[in-house]
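Visitor: A predicted structure for the sequence below; I have some questions about it.
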Amino acid sequence: MNASAQHPLAVRTTCAYCGVGCGVLAKPDGRGGAAISGDAEHPANFGRLCSKGSALGETLGLGTRLLHPMQRGVDGAMARTTWDDALARVANGFADIIAKHGPDSVAFYLSGQLLTEDYYVANKLMKGFIGSANVDTNSRLCMASSVAGHRRAFGSDTVPGSYADLDEADLIVLVGSNAAWCHPVLYQRMLANKRARDAKIVVIDPRRTASVEDDDLHLPVAPGMDTALFSGLLVHLADTLALDYTYLAAHTTGFTEALVRAREIAPDLTAVAAATGVGAADIARFFALFRGTDKVVTCYSQGVNQSAQGTDKVNAIINCHLATGRIGRPGMGPFSLTGQPNAMGGREVGGLANQLAAHMDFTPEAIDRVGRFWRAPNMAQREGLKAVQLFDAIGRGEIKALWIMATNPAVSLPRADYVRDALRKLDLLVISENVISNDTVAAGAHVLLPAAAWGEKDGTVTNSERRISRQRAFLPLPGEARPDWWAVSQVARRMGFGDAFAYRSAADIFREHAALSAFENDGARDFDIGALATLSDDAFNALDPTQWPAHAGEPLADSRFFAAGGYYTPDRKARLIAPERPALHEAPSPAFPLLLNTGRIRDQWHTMTRSGLSPRLGAHLPEPFVELHPDDAAQHGLRDGGCARITTRYGACILKVAISAGQKRGALFAPIHWSGETAATARVGALVAPITDPFSGQPEAKATPAAIAPVTYALRGFVLSRAALQLPAESWWARVAVRGGTAALFASNAPAAEWRTHAAELFGDDVELAEYLDEPRQSFRAAAFQDGKLVGCLFVGPAEAPPQWDAVKALFEAEALETQQRRAVLSGRSTDGLADAGPIVCACFGVGLHTIRDALESGAAVSVEAIGQSLRAGTNCGSCLPELRKIVAGAKVSETA
């Protein structure tokens, strides 16, 4: 449907965050911003957006943008340069290193944030023309185990079902997936099904997360033991004669071997309970639900994939669906919930080091086929290095040049401090980015190339259900920013490959990508979008969300795979896989008695370079934290709201303590989002072991042995400023976005009087400074005014009774203050006409805890539904509903529920 016909002021595009692939309507305001709303016509979300998608308009500013090419001079300093000089340095640098050390001495590291067209061109240059497969992606950290599991079972990386199955399933099993926070739009579809059709939901997760409703079955499986649970399920299905023997015989092989192994791993209910740490009664209930429910969808995500045995976990799940024939039909099948907006598109173009474009592998036939299609002079002949191994090779000096696009590996990879140090050893580090600074850039880039950002990009992405959507530009390219595909093509031309990279637009690239998918494809390959290979520029611009396959000569339609077999193996039959016995790669020890599990929180994304710009998103969980069970907190001398040092063999962090009964005993949970740019000591990736799955190469991010100990700070406080902040080096701090400036929450052992000096340093000499110091109570407060406007605040108090910043932040964010309000700033209290909303609960609409409690106490709202009607909280993405229920029930709201 043409966007202009239905929404004359809006541009239809696709969200920049997770793999749900929500449609977005963006209405530019003419001042560099845009109003953002959900696209009711997009089949992924039907108009609903999560808190992050709703706040996209707050992330469009240019304050943190890289707007011009830059390169490092002989003095080591970065300076602005021209595109011609920057491209020449990249092309000549790569060519010289290849000439001296061979093609495997260079590498690309890409991202699921790239558009398909960017991915395609980079993959083509490296694998077809440079002649190395050393091109991998941060999708290796996300869904690589799903890819490997699909390929082992199906012969192809095929997602069998679609989102519509979530509406039709009678049982939804969430495995290692906090969908309420990480895929909230899909989770709301699940809850709608539950309300309308009484569908049951089972959540399999060591933590009791926001995805667990009161009437759901929660199985707090021990870390790493998913394979034992699903092996036990396969045994149970066999023993109760609940298998689909007709489907097994006609469309699968390997059942006997898989069942024999399952019996070795989990011979009976007692063994499953012992391995998983889950009560036998709850396991029996889950087995009975799966056995007795025809329409079952099993959704799995990072809790399954990010494991040293992730591929086996995926195949253990798929085995149960294959054995019962519950695949490819409405309301049933295994379903991988993808983490990034274009992880799927990257897989389609061979963005992983062990794949070729169009879902082809490194077989002699496929290498020849792709080489002939590209007319490539130097096709890579073997798989390249996967992400963790790639950076190991950099650390050893084997890879001399690296081009990083749209990702921040110095934060996100395991053993992140090692990665950061390895980057400094490169002869040439090229980074295509849209932010001027992050931990990876700071590691020592030689060339920075300004990339187009969301809102300026033009191309396609593919979501978790195989649906290709357009990402359209609704803002002009700022400064000298350019699309990533353009920069890669320009380098390719300077390296002598101009004829193969003469693209004029993203549409040119997409047509070639679609044509390759159909090239010599007689149905033996799943990925085929040949119907889109002849789109005109206008048709490409107007392309509606389209699910693949899209065969030439056939009408476009939604589809499912494998209901009647037809797998992409040589005999067209699926493979049931016998997994290895589940085991932790490294068990806890006296030195490291706990297991560290890492993951995401509701309102932040990856390393916060985009989401961290939004004041709304920063208001929910503003500080990096570690969550642990009350018993573990007591054993290690920790208090809720205090600080703790978490240590592993690879690094250490200091994080705020959050005590939660929903956390499994013996385990820690810490979010991945904070970096050296946004917090003092919260680079959680630096703690994670560099252990990888042998099939997928995906790192184990859920079970690193760790120790924890209290860290005591005498004072806590906050600072708000219109200008950039530089806190004292000895402080523990976390930056937070606020309207009109920047802020930080901090802890310190410096006495309150010393912060009087820091206030003068922070706010400068040209301000009017109002101060209050109470040394006996270790309290200091300062407010800086300039021409009557509040330009800064600094509050410090005892750690056991820290100053609260909600009211002060509201005053700081106000356009102007009346005299009474100016006088009240140092009190830290609300003033008439400027309500203190309290800590944010609903990020979509900015509804705070105090506002919600006031509505309950006044009788204006008496239920979650009434809160939604009067305050709108919980009525958009729904990810705050678990907290709203706790507030209504009068319970303490867990900050990490």
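Guide: Done, it's in.

Visitor: going forward, measure contacts and count neighbours with C-alpha atoms only.
Guide: Will do.

Visitor: Report the buried residues of the longest helix along the chain.
Guide: Of all segments of type helix in the chain, defined using DSSP state H, the longest is helix 83-101. Under the neighbour-count criterion of 16 or more other C-alpha atoms under 10 Å, helix 83-101 has W83, A86, L87, A88, R89, V90, A91, G93, F94, A95, I97, I98 buried.

Visitor: Just put these in TSV and tack on distance to A308.
Guide: Listed next are the buried residues of helix 83-101 as TSV, based on distance: C-alpha to C-alpha, whole Å:
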residue	distance to A308
W83	42
A86	40
L87	39
A88	41
R89	39
V90	36
A91	37
G93	36
F94	34
A95	37
I97	34
I98	33
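
Visitor: one step back: so which residues make contact with the longest helix of the chain?
Guide: Contacts to helix 83-101, defined as C-alpha atoms under 8 Å, 6 or more residues apart in numbering, come from residues 69-71, 104-106, 400-401, 428, 430, 447, 449, 487, 490-492, 494-495.

Visitor: Just the helices from the stretch 301-450 of the chain, written as ranges.
Guide: Under the criterion DSSP state H, counting those that start in this stretch, the stretch 301-450 of the chain contains helices at 302-305, 310-324, 343-348, 364-374, 387-396, 409-412, 416-423, 439-442.

Visitor: Got another one to weigh against that:
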Amino acid sequence: MTIEAESKSTETARSLTQFNSSTSRRQLPMLLQARDGTMTRELLLHPGQHGLGMTHESLAADTTTTAVCGYCSTGCGLKLHVRDGQAVGLTPETDYPVNLGMACPKGWEALRVLESDDRATVPKRRSSDGDLVELSWNDALELFCSKFKSIQAKHGNDSVAFLSTGQMPSEEMAFLGALTRFGMNIRHGDGNTRQCMATAVTAYKESFGFDAPPFTYDDFEQSDCLVFIGANPCIGHPILWERVLRNKNNPEIIVIDPRRTETAMAATDHVPLNPKSDLSLLYAITNELITNDWLDRSFIREHTHGFEQLRSHVARFDAESVARSSGVSADQIRRVAAKIGSGKAVSLWWTMGVNQSYEGTRTAQAIINIALITGNIGRPGTGANSITGQCNAMGSRLWSSTTNLFGHHRFDLAEDRKKVAEALHFPVESIPSEPSWSYDRILEGIRNGEIRGLWVVATNPAHSWIDQDDARELLNRLDFLVVQDMYESTETARHADLILPAAGWGEKEGTFINSERRYGMLKKVRQSPGQALADFQIFRAVAHYWGLGERFAEWTDPESVFRIMQRASVGSPCDISGIEGYEHIDRCGGIQWPWTAADAATSNDNIPPIQRRLFADGTFCYADGRAKLIVDEITPLPEVPDDTYPVMLLTGRGTVSQWHTQTRTSKSPVLRKLYPKDPYIEIHSSDAQSMGVFNGDLVRITSRRGSIVAAAMVTPTVRPGQAFMPMHYETTNRLTLSHFDPHSRQPSYKNSAVRIEKA
């Protein structure tokens, strides 16, 4: 179905942009249709919000505007070139403080992936014979509400859940979380950030008192020693690696990783530890730091709790014994500790190699401990720094009301519920006092018959969730599955009973928060295809059809929700009350939180410094201002290689041109040329020789969960007895084991026992 701007009738357009809670349910279908029967585009837009800083008239002319990329958490600024209201090209923004004129291949191709033939363009339902049948938005919304309400009536409110994303703007996440949890009585909902950042969140909260990544990207350039643990920024975050290459201090670069990754190849010291021995290795490094008195004792004394417990705990992890278990020599352990201990500005960085681990939270806290006891925090070039995964995982952590209450408050604190209710202008009794189940518990709820209906928004669990065959079988058990996505071809959409077509990056507006806590602008510079709507407008329509229009009357457009977010943030560590609005964020090249009203009042023209760190004064987010040093016992691998499954399979980022489940990157012919089309597995030459396998041969990889075929890539970058597969291929997660960090409930994708044979 084609779509055109409603320019023929200003009266119709005016009525559409005035759509609010006073619109009756019977009026809405008429307002959703233009006079010629095609879907009107004006419903997508609030008046004057056709693109930040651009009016509808200026969009019609040739112009440029800067928006934040929608792939990873780096948050690069892209200059969009607009002609006749449509972005026709882009270039990296040279003045944006994040990327400084650089962009990776995914960023360069961000517009092209919007033009795919498999875009979801009209609502569709699954017929009794299994076919997808088009239906109107009115019928889709009626079906959505009637099905979920009937499931709740029969099985209880908690029988419906949602799974969301780190890919949507903060305002859409806020809307979804508030709509479901404070309106539709859907208590259980989680995001795919559980798969990438839950460990970092939990570690920061316990150690600092708040989910507070302390760094700014300038620290990559200011360190004299950078330590990367389970991180491969050369591939995973290439623009951040470019920032490392700009470092003029000739820094030590230490990479702790089982594989000889692209980042490890550039290291001054690569530590090729055995998989999942990182916690004991970090304890051994900590023990060396204490033994040699490479400490900031005044910082420990004045700003931390738990040092004596830490000292006693790590004393058991001497270099010789840890060398035997980790596969790293005692000399290298001591050498790495000496480099950290002698550094004047040491920064420690981690990402999925730590987070996606069954003991990831304690591993992250072992990294934090090292930064704290050496005083490497709050100063340029320092910090215990989690590099986030998705473009707006930070927004999800703060605003989605999944595991934390809106604005990173707590469900179990009455004063927090009261504060949030007042900020949202909601009745306090509408704010639940209990948090949601985690992602894995929601899926177990499907298995147990507790969850009967599921709303999946902008994520693809049939591809990305651990032990994939089991996940798909669980999706088929649901009474009703709604998938809201840009594309109707995703693995999860194949299981859907109802597909709602959503706009993508560049087709809507809002804010993303990057790894360094910087709010940046997403802008609408393209028309979405067919009848696809911004997720924000879908949530508005659901609220209306559910009968919640009055409660969400203030939620008229993304910037109105941003103002609600500001009210809820006041007095918290993530306070953004000093931001004047979207134009302010745009004008400043993004704004890092916190930026309070007091900050604004004392700054020159309310222009924040470009780079800001947390904890410069040594004050943390606990009531006493002190950070906690946290340790724990080592736990064994849940699944170790044996005679039947003798190889340890690692998974992770494949190439810089792939992204997650390839839902978007596979749509670009340029990106497809930059990585192998078919799945491959990296194996060591000695293992290949024993199997009679040559480079390029097909091999069968079998775990206790499933069996797949992939091409062998014989390489020295993995060690004997280990193998590596990129996570982006659909088949990879047929092999992975369902086991989780007990504190963060994050899946441990990085270690599964497999058997490899020539196919």
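Guide: Great, that's in hand. Note that the structure is a prediction, hence the values are computed from the model and not measured.

Visitor: Which among the helices of the stretch 301-450 of structure 1 is found nearest to T253 of structure 1?
Guide: Closest to T253 of structure 1 of those is helix 310-324 (C-alpha to C-alpha; 10.0 Å).

Visitor: what stretch of structure 2 does that closest one fall on?
Guide: With TM-score structural alignment applied, helix 310-324 of structure 1 matches the range 360-374 in structure 2.

Visitor: Measure how far that stretch is from the centre of its chain, please.
Guide: In terms of C-alpha atoms, centre = their mean, to the nearest Å, the centre of stretch 360-374 of structure 2 is found 22 Å from the chain centre.

Visitor: for stretch 81-92 of structure 2, same thing?
Guide: Centre-to-centre, stretch 81-92 of structure 2 and its host chain are 27 Å apart (C-alpha atoms, centre = their mean).

Visitor: can you tell me which two in the buried residues of helix 83-101 of structure 1 are farthest apart?
Guide: By the measure C-alpha to C-alpha, W83 and I98 form the most distant pair in those, at 22.3 Å.

Visitor: and the aligned residue in structure 1 for P747 of structure 2, how many neighbours does it have?
Guide: Here P747 of structure 2 is matched to P699 in structure 1, going by TM-score structural alignment. P699 of structure 1 is flanked by 28 other residues according to other C-alpha atoms under 10 Å.

Visitor: excluding its backbone neighbours, what's nearest P699 of structure 1?
Guide: Excluding its sequence neighbours, the residue lying closest to P699 of structure 1 (C-alpha to C-alpha, 6 or more residues apart in numbering) is T692, at 4.1 Å.

Visitor: which residues does that neighbour contact?
Guide: Counting by C-alpha under 8 Å, 6+ apart, T692 of structure 1 has contacts S307, A308, V388, Q698, P699, E700.

Visitor: which residues in the stretch 1-150 of structure 2 form strands?
Guide: Taking DSSP state E, counting those that start in this stretch as the criterion, the stretch 1-150 of structure 2 contains strands spanning 3-4, 39-40, 63-68, 77-83, 86-92, 124-126, 132-134.

Visitor: distance of the closest residue to N315 of structure 1 other than its chain neighbours from L174 of structure 1?
Guide: Leaving aside its sequence neighbours, N315 of structure 1 sits nearest to G149 (C-alpha to C-alpha, 6+ apart; 5.4 Å). Per C-alpha to C-alpha, to the nearest Å, G149 of structure 1 is found 17 Å from L174 of structure 1.

Visitor: swap in D312 of structure 1?
Guide: From D312 of structure 1 to L174 of structure 1 the distance is 17 Å (C-alpha to C-alpha).

Visitor: mind checking the longest strand of structure 1?
Guide: As assigned by DSSP state E, the longest strand anywhere in structure 1 is strand 789-798.

Visitor: Cool, thanks, talk later.
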